[in-house]
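**Student:** give me coordinates for this.
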Amino acid sequence: MPNAIVLGGTGLIGRAAALRLARAGWDVVVTGRDPRHVPAALTEAGVRFVASDRRDPAALAAVLGAGADLLVDACCFTADDARSLLPYLPGIGSAAMISSKAVYVDAQGRHINSPERPDFGGPVREDTATLEPAWDGRYRSRDGYGRNKVAAERVLLESGHPVSVLRASKVHGVGATLPREWHFVRRVLDGRRVVLFAHDGRGFDHPTAAANVAALVEAVGERPGSRVLNIADPDVPTGREIARAIAARLGHAWEEVLVPGDEPGRHPWDVVPGITLDLRAAEAIGYRPAGGYHDLIGPTIDAVAAHGLDAPWAAEAEDADVDYAAEDAYLARR
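**Tutor:** Predicted structure coming up:
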């Protein structure tokens, strides 16, 4: 039985990867700080939990010292995070580092977190230019996140070991800390009968199901190599289409109002020009998606709605996400 270690295995991507591997016959260990964050499905699948701080050298040595057939690092954000893995990579058959499309820049140097949206002119391939790396470890900012990810990628890709860097887009799935679907679920729960879409509803930003990241992780485990792979869903719905899927799932009806400008009506997928990731490199090594956005999003919508208006993320999301006064003022002027 092949064995796998998932660092950060209680998070959205880590738990999906662990569950996929366990169901495929792998012996899986996940790490995290709090066993209460381990879903019952993982325990039932035979996944073992080890309490471990990713940035504690002694704890990392205890987890990785014996090696593994597959290592999945779901919480590698900086060059120092990546360097901490280097002593153990000779004992790892294949490794997957979870990265992000936030590393990409267009011809003008704009990235997804820039004040002005990038324009990639078509599907983004893995050889698209990236941000200059940041080696300072300050990744908790819109500009620092992508730069520190680039630095971490470079450390691992230059190690000479079989490390696959997986660049995900807008990740979704049951258990997300701040689910983007909340934007529209909240409006359903509040009984809004009108929903607004900025940019005439044209915005889209390629979603990535955690289950599809897990499918690629399994392929990487079976086919080790040093490479960069985009990972996303096979479909690319607009925010307007996502809103329709959410309303339909929850049995809600509303009028759609298309706003020509950039507000009101902004939403998490309001990216114009829209962004699509090229997935051919992943497909070439055997990636087969678990499903498309519309195939997989149902349980997430149900779980988000089940929390109701007292959802743990509601207060964090409200200021930036819920401005009904601006929406109502726009509607009154129509």
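
**Student:** can we go C-alpha only for contacts and neighbour counts from here?
**Tutor:** Noted.

**Student:** how about His111, nearest residue that isn't a chain neighbour?
**Tutor:** Nearest in space to His111, with sequence neighbours left out and distances taken as Cα to Cα, 6 or more residues apart in numbering, is Val105 at 4.6 Å.

**Student:** the one you found: how many residues sit nearby?
**Tutor:** Neighbour count for Val105, taken as other Cα atoms under 10 Å: 23.

**Student:** that one touches Ser114, doesn't it?
**Tutor:** No. Val105 lies out of contact with Ser114 (Cα atoms under 8 Å); the separation is 9.5 Å.

**Student:** let me see the ranges of the strands in the stretch 151-300 of the chain.
**Tutor:** Remark: strands assigned in the stretch 151-300 of the chain by DSSP state E, counting those that start in this stretch are 163-168, 170-172, 194-197, 207-209, 227-231, 255-258.

**Student:** any chance of these in a markdown table, plus distance to Ala62?
**Tutor:** What follows is those, written out as a markdown table (distance: least, Cα to Cα, whole Å):
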| stretch | distance to Ala62 |
| --- | --- |
| strand 163-168 | 21 |
| strand 170-172 | 30 |
| strand 194-197 | 50 |
| strand 207-209 | 31 |
| strand 227-231 | 27 |
| strand 255-258 | 55 |
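
**Student:** one more to line up against the first:
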Amino acid sequence: MTENKRRALITGASAGFGRAVALELAEQGWDLIITARGADRLEAVRTATGARAMAGDISDPAHRERLAEVVGSGGLDLVINNASALGPSPLPSLERYPLDELGAVLATNVIAPLAVIQAVLPAVRASDGIVVNISSDAAVGAYEGWGGYGASKAALDQLTAVLGAENPGLRIYSFDPGDMRTDMHQAAFPGEDISDRPEPRTVVPALMHLLESKLPSGRYVASELPVVS
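**Tutor:** Here you go, the predicted model:
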């Protein structure tokens, strides 16, 4: 790794939006640390990007500790908390939502991203880096069946906002990519055709604009951002 090569940590990088972002950043010359639960698909992304790949569950404290060790004390220019858990499929109403599964969703979508940030924040500060937590329109809209996932993303949005206020020298973003054609979105609509949703790679330019724009910390929606030409 060269001295001026930017470094990024991406969770949930084996598929969907995380994979698309990893491919774009690698194309731009970034040095990547990637993680996801699916070892085989993560290995394919590692092969395509040259990243340092560590398979594991981001909700597991031992796995997060290993990630922090890989990041080390050097600078970290970017953290993308993309790993998410949908919860039960088909999506249940809150009246029937299994509470143990809600706990698992919160552990992955709220506690794990904060724990990752806590672990690597010194490295982010050393690079005047950026933190991006991937949000959802379910965080701000009331959609039947989306109560568990939406509540977790709303909590993540609030954590992101407070982290931004507590770290005025950094850029800390919630980024809502909108609906995409991903495995998670398909699981939310089992048996339905979701081919009308955009591919994750089509949303990446909006994120690239956010990273390069110097916009203040806050919540941003992909469809409302210009794209990098």
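
**Student:** can you pull the TM-score for these?
**Tutor:** The TM-score (TM-score structural alignment, normalised by the length of structure 2) is 0.68; 186 aligned residues with a Cα RMSD of 3.1 Å.

**Student:** out of the strands of the stretch 151-300 of structure 1, nearest to Asp81 of structure 1?
**Tutor:** With Cα to Cα, the closest approach to Asp81 of structure 1 among these belongs to strand 163-168: 14.0 Å.

**Student:** where in structure 2 does the closest one fall?
**Tutor:** With TM-score structural alignment applied, strand 163-168 of structure 1 matches the range 172-177 in structure 2.

**Student:** neighbouring contacts of the matching stretch?
**Tutor:** 130-137, 157, 160-161, 163-164, 203, 207, 216-223 (Cα atoms under 8 Å, 6 or more residues apart in numbering).

**Student:** make JSON lines out of the strands of the stretch 151-300 of structure 1 and add mean neighbour count and distance to Ala329 of structure 1.
**Tutor:** Putting those into JSON lines (neighbours: other Cα atoms under 10 Å; distance: least, Cα to Cα, whole Å) gives the following:
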{"stretch": "strand 163-168", "mean neighbour count": "25", "distance to Ala329 of structure 1": "37"}
{"stretch": "strand 170-172", "mean neighbour count": "21", "distance to Ala329 of structure 1": "30"}
{"stretch": "strand 194-197", "mean neighbour count": "20", "distance to Ala329 of structure 1": "12"}
{"stretch": "strand 207-209", "mean neighbour count": "26", "distance to Ala329 of structure 1": "31"}
{"stretch": "strand 227-231", "mean neighbour count": "24", "distance to Ala329 of structure 1": "40"}
{"stretch": "strand 255-258", "mean neighbour count": "14", "distance to Ala329 of structure 1": "13"}
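
**Student:** mind checking these for the one nearest to Glu181 of structure 1?
**Tutor:** Of the strands of the stretch 151-300 of structure 1, nearest to Glu181 of structure 1 by Cα to Cα is strand 170-172, at 8.5 Å.

**Student:** which residues are in contact with that closest one?
**Tutor:** If you take Cα under 8 Å, 6+ apart as the criterion, strand 170-172 of structure 1 is touched by Pro179, Arg180, Asp205, His206, Pro207, Thr208, Ala209, Ala210, Ile297, Thr300.

**Student:** could those residues go into a markdown table alongside distance to Gly67 of structure 1?
**Tutor:** Conversion of the contacts of strand 170-172 of structure 1 to a markdown table gives the following (distance: Cα to Cα, whole Å):
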| residue | distance to Gly67 of structure 1 |
| --- | --- |
| Pro179 | 34 |
| Arg180 | 36 |
| Asp205 | 37 |
| His206 | 35 |
| Pro207 | 33 |
| Thr208 | 29 |
| Ala209 | 29 |
| Ala210 | 25 |
| Ile297 | 35 |
| Thr300 | 35 |
